[in-house]
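> Structural data only, the sequence is not supplied:
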């Protein structure tokens, strides 16, 4: 008689599992035979669904406009040449250009414009933009003339056209970043001194990964305050103005 052989499946932990306490990245997932554990596979599929949803999330314009009133500053609303979300994803160039119906006043002049736009994760702006403005604006309001802008279907460079329309010296574009599997609501801030259409990205500074598991609102506010202060002092932004991990430094 043949002897019956039983095959027992079991989970095998990864020896580097302790690293998971340091990062939300998919590391040390363990294995079940030659495959991922079912729990980790389902977690991946869930996060992938959240990421796809983030790309198609919409800017809550009415709510944001209402919240922006609390700062008692001029507020402007703009529209890019993009007509819908699908076109926004397929035509990045149109998200960098304003439509013809510009809501601007040629007599305006601003030191700083904070520009909120959806980017690739509108929920990041819906949830994170106002808390960041609450941190940074009180530190600047007495020294700088500030304006606030809301733009649907915008890319980073849309700030250059808006700055030209409103005669602004400096822009900080708050935008939803490309979502990752562990960060579907990540916000970035791109700062530019002397913005104008046609400049390239080496003229900008970026503060990225602002979300609950990444850079905190408090830390992002301090970095933003640094870039604003040094940009006005040195009359520049971009690769000539940097910050380091060991503290805020210049180059």
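The structure has been received and is ready for your questions. Not measured: the values here are computed from a predicted model.

> from here on, contacts and neighbour counts on C-alpha atoms
Will do.

> Report the separation between residue 164 and residue 148.
Computed as Cα to Cα, to the nearest Å, the residue 164 to residue 148 distance reads 14 Å.

> So for the two, which sits in the more crowded spot?
A direct count of neighbours by other Cα atoms under 10 Å for residue 164 and residue 148 places residue 148 higher, at 22 against 16.

> Surely that one and residue 71 touch.
No - the pair residue 148 / residue 71 is not scored as a contact, 9.2 Å apart, by Cα atoms under 8 Å.

> Report all helices and strands that the helix or strand in which residue 39 is found contacts.
Using DSSP states H and E, residue 39 sits in helix 38-55. Under the contact definition 3 or more Cα pairs under 8 Å, 6 or more residues apart in numbering; DSSP states H and E, helix 38-55 sits against helix 122-140.

> one more time with 10 Å
In terms of contacts (3 or more Cα pairs under 10 Å, 6 or more residues apart in numbering; DSSP states H and E), helix 38-55 is packed against strand 31-32, helix 122-140.

> List the buried residues in the following helix or strand past that helix.
Using DSSP H and E, the helix or strand that directly follows helix 38-55 along the chain is helix 61-68. For helix 61-68, the neighbour count (16 or more other Cα atoms under 10 Å) marks 61, 64-65, 68 as buried.

> Could you do stretch 242-250 as well?
Of all the residues in stretch 242-250, those buried under the rule 16+ other Cα under 10 Å are residue 242.

> okay, pairing it with this:
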């Protein structure tokens, strides 16, 4: 008996594999109404994520409950409008915040920075859980965490100034990523060894796409802990450090849990 050939995958099968907008169909020369409405909704959610208010006090309270010392600071971007129009202002602390951090020197290995970035909703949804799962992993490696800066109007590079002021060997920045049409609440994590003003993106390692349909908080914590540990051990971060956290060794489930 001859078996029938395997049927080619249907478009519905392809759509189940990716959130990308593929094979949307058309009505005449335009998109179908359903596809257009779906796109419009996704675009509105992305815009709302960028302009959402950042509840720095709530983030600070969450960090305090985890045993950290939170410090609420701000960049030189005095408004969301300034933040979006002048990225350079988001890379510098305002004078009052700089003075606050200078008054809190630390001998800890790692400075933790949590900033609103381009998606405050991502920080509210993901950052606390990532930190909760990360702290036991850092403790298991003997890595101390100093005061945690909660920053309004933050860009990634602001972590370099903060880490230098706190005297940290390494800085971890958790920040809201630029919203996409399928992920308006995605968090990014940036690890930089030897933080100081003037560092570039080539000096950083990044774990991105931390959100409900992407990398989970536990997997993110596993990767971040590996990057921090290996960066300090090898004396390198960024392009000089390849993420080999998935190549053998322990899996996330085998490392200490959040307790």
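Done, it's in. These numbers come from a predicted model, not from an experiment.

> what's the TM-score here?
TM-score of the superposed chains, computed with TM-score structural alignment, normalised by the length of the first structure, equals 0.89; 236 aligned residues with a Cα RMSD of 1.9 Å.

> Could you report the distance from residue 236 of the second structure to residue 226 of the second structure?
13 Å.

> Over to residue 149 of the second structure?
Distance of residue 149 of the second structure to residue 226 of the second structure, given as Cα to Cα: 22 Å.

> circling back: most tightly packed of the helices and strands packed on helix 38-55 of the first structure?
Stretch with highest mean neighbour count among these: helix 122-140 (a mean of 19; mean count of other Cα atoms under 10 Å).

> Spatially nearest residue to the residue most central in space within the second structure, not counting backbone neighbours?
Compute the mean C-alpha point of the second structure, and by Cα atoms, centre = their mean the closest residue is residue 188, 1.9 Å away. Counting by Cα to Cα, 6 or more residues apart in numbering, residue 188 of the second structure lies nearest to residue 208, which is 4.4 Å off, once chain neighbours are set aside.

> what's the helix or strand the one you found falls within packed up against?
Per DSSP H and E: residue 208 of the second structure is located in strand 204-210. Where contact means 3+ Cα pairs under 10 Å, 6+ apart, strand 204-210 of the second structure is packed against strand 170-176, strand 187-193, helix 217-234.

> Please repeat the previous calculation with a cut-off of 6 Å.
With contacts defined as 3 or more Cα pairs under 6 Å, 6 or more residues apart in numbering; DSSP states H and E, strand 204-210 of the second structure has these neighbours: strand 187-193.

> ok, residues contacting the strand it packs on?
Strand 187-193 of the second structure has contacts (Cα atoms under 6 Å, 6 or more residues apart in numbering) with 122, 170-177, 204-208, 210, 237.

> which among those residues gets closest to residue 15 of the second structure?
For residue 15 of the second structure, the closest of those turns out to be residue 210, at 21.6 Å, with distances computed as Cα to Cα.

> Please pull up the equivalent of residue 50 of the first structure in the second structure.
The alignment partner of residue 50 of the first structure in the second structure, by TM-score structural alignment, is residue 45.

> Find the residue closest to that match in space, skipping its chain neighbours.
residue 184 (6.4 Å).

> that older thread, for residue 161 of the second structure, see how far away the match of residue 50 of the first structure is.
For residue 45 of the second structure, the distance to residue 161 of the second structure (Cα to Cα) stands at 32 Å.

> Compare these two (neighbour count), which wins?
Neighbour count, other Cα under 10 Å: between residue 45 of the second structure and residue 161, residue 161 has more, with 21 against 18.

> which element is that one on?
According to DSSP H and E, residue 161 of the second structure maps onto helix 158-165.

> distance from that helix to the first structure after superposition?
Following the fit onto the first structure, the mean deviation recorded for helix 158-165 of the second structure is 0.7 Å by mean Cα distance after the TM-score superposition for the first structure.

> which outside residues touch that helix?
In contact with helix 158-165 of the second structure (Cα under 6 Å, 6+ apart) are residues 91-92, 102, 111, 171, 195-197.

> Would you mind giving the residues you listed as JSON lines with neighbour count added?
Output for those, formatted as JSON lines (neighbours: other Cα atoms under 10 Å):
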{"residue": "91", "neighbour count": "22"}
{"residue": "92", "neighbour count": "24"}
{"residue": "102", "neighbour count": "15"}
{"residue": "111", "neighbour count": "28"}
{"residue": "171", "neighbour count": "29"}
{"residue": "195", "neighbour count": "27"}
{"residue": "196", "neighbour count": "21"}
{"residue": "197", "neighbour count": "16"}
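
> For burial, what's the neighbour tally of the residue lying closest to residue 193 of the first structure once chain neighbours are set aside?
Of all residues not flanking residue 193 of the first structure in the chain, residue 170 sits nearest, at 4.6 Å (Cα to Cα, 6+ apart). Per other Cα under 10 Å, the neighbour tally for residue 170 of the first structure reads 26.
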